[in-house]
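*Asks:* Show me the folded form of this:
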Amino acid sequence: MLIQSKLDSWRNVSRFALLCVGEYGELLSVELAETRARLTREIIALVALAVSGLFSLSFFCIALIASAWNTRYSLAVVWAVAIAWFALSITAWLSYRAQRPVQSFGILKRELRADLETLKEALK
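*Replies:* Here you go, the predicted structure:
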């Protein structure tokens, strides 16, 4: 009788595991799409940060050189461009920092843990 109850228990656990495999596949595809979207946003923010940082440094150097020329309008234009690029780089940096850290496949991990706990309880 003890062997029969163990076999029944293992049979039920295997049925449960087989039912969950399909759900894990669907959950994996959803989480993969979310991770791809987050990664794309992060890469775009990093590229914007790099480009605006390089332009900011370039225009500040140009602004410092133009400061010595002492013309009436060129200084205002050069400094305005330099400040605009600096503001853009600060905005890109702030948007990058505002993003949450990527927690890839968090839902799938929680579901797997919960199902493993259920299986452990069923096998006791």
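
*Asks:* use CA for all of it now, contacts and neighbours both
*Replies:* OK.

*Asks:* Please enumerate the helices of the protein.
*Replies:* 2-67, 74-98, 106-123 (DSSP state H).

*Asks:* Dump these to JSON lines, plus mean neighbour count.
*Replies:* Formatted as JSON lines, these follow (neighbours: other CA atoms under 10 Å):
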{"stretch": "helix 2-67", "mean neighbour count": "14"}
{"stretch": "helix 74-98", "mean neighbour count": "17"}
{"stretch": "helix 106-123", "mean neighbour count": "13"}
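
*Asks:* want to put them side by side, so please do this one too:
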Amino acid sequence: LNIKVKRAQRERKMEEYEQERKQLLEDGSPEAMEKLKKLEKSKPLFGENLCHVVDEKTIISDKKIESAPPAVTKDEAASSGEDTLDYMEKNEDVLEKYAEIRDLKELEQFLYDHPVLLHE
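*Replies:* Predicted coordinates:
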């Protein structure tokens, strides 16, 4: 009920505004134009007349969407885990020495001497 009352009031105010505007435009005198400017400034603002869409456009990117990499199968996942275990077993001594190094220069030299650590 309250919404209907407000809608009726809004329509009445807009009708009054339009009637007064038409009268001032018909008169056309400089005084009427001044009143028209003041009337435009005091125009009642509602959701319908507050703003409007000027231009609508959709932009579609020219970039091609890359598809996701294929899912890893159970066999591939198991084999990659086995490869890692094999690598760790083969290089266990070197990896232990690598983990014990605390000095940055020693670590750098160790990696130069054992590039197999950087391979996998």
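
*Asks:* where does the TM-score land?
*Replies:* Between these two chains, after superposing, the TM-score reads 0.33 (TM-score structural alignment, normalised by the length of the second structure); 48 aligned residues with a CA RMSD of 2.1 Å.

*Asks:* how near is Trp93 of the first structure to Glu34 of the first structure?
*Replies:* As for Trp93 of the first structure, its distance to Glu34 of the first structure is 22 Å (criterion: CA to CA, to the nearest Å).

*Asks:* now do Ser74 of the first structure
*Replies:* Distance from Ser74 of the first structure to Glu34 of the first structure, by CA to CA: 48 Å.

*Asks:* What of Ala45 of the first structure?
*Replies:* In terms of CA to CA, Ala45 of the first structure sits 17 Å off from Glu34 of the first structure.

*Asks:* does Met88 of the second structure belong to a helix or a strand, and which?
*Replies:* Taking DSSP states H and E as the criterion, Met88 of the second structure maps to helix 74-90.

*Asks:* what does that helix contact?
*Replies:* Helix 74-90 of the second structure is contacted by residues Leu95 when judged by CA atoms under 8 Å, 6 or more residues apart in numbering.

*Asks:* List the buried residues of it.
*Replies:* For helix 74-90 of the second structure, a neighbour-count test (16 or more other CA atoms under 10 Å) marks nothing as buried.

*Asks:* How far off centre is stretch 39-50 of the first structure?
*Replies:* Distance, stretch centre to chain centre, for stretch 39-50 of the first structure: 10 Å (CA atoms, centre = their mean, to the nearest Å).

*Asks:* Other residues contacting that stretch?
*Replies:* Applying CA under 8 Å, 6+ apart, the contact partners of stretch 39-50 of the first structure are Ser89, Ala92, Trp93, Ser95, Tyr96.
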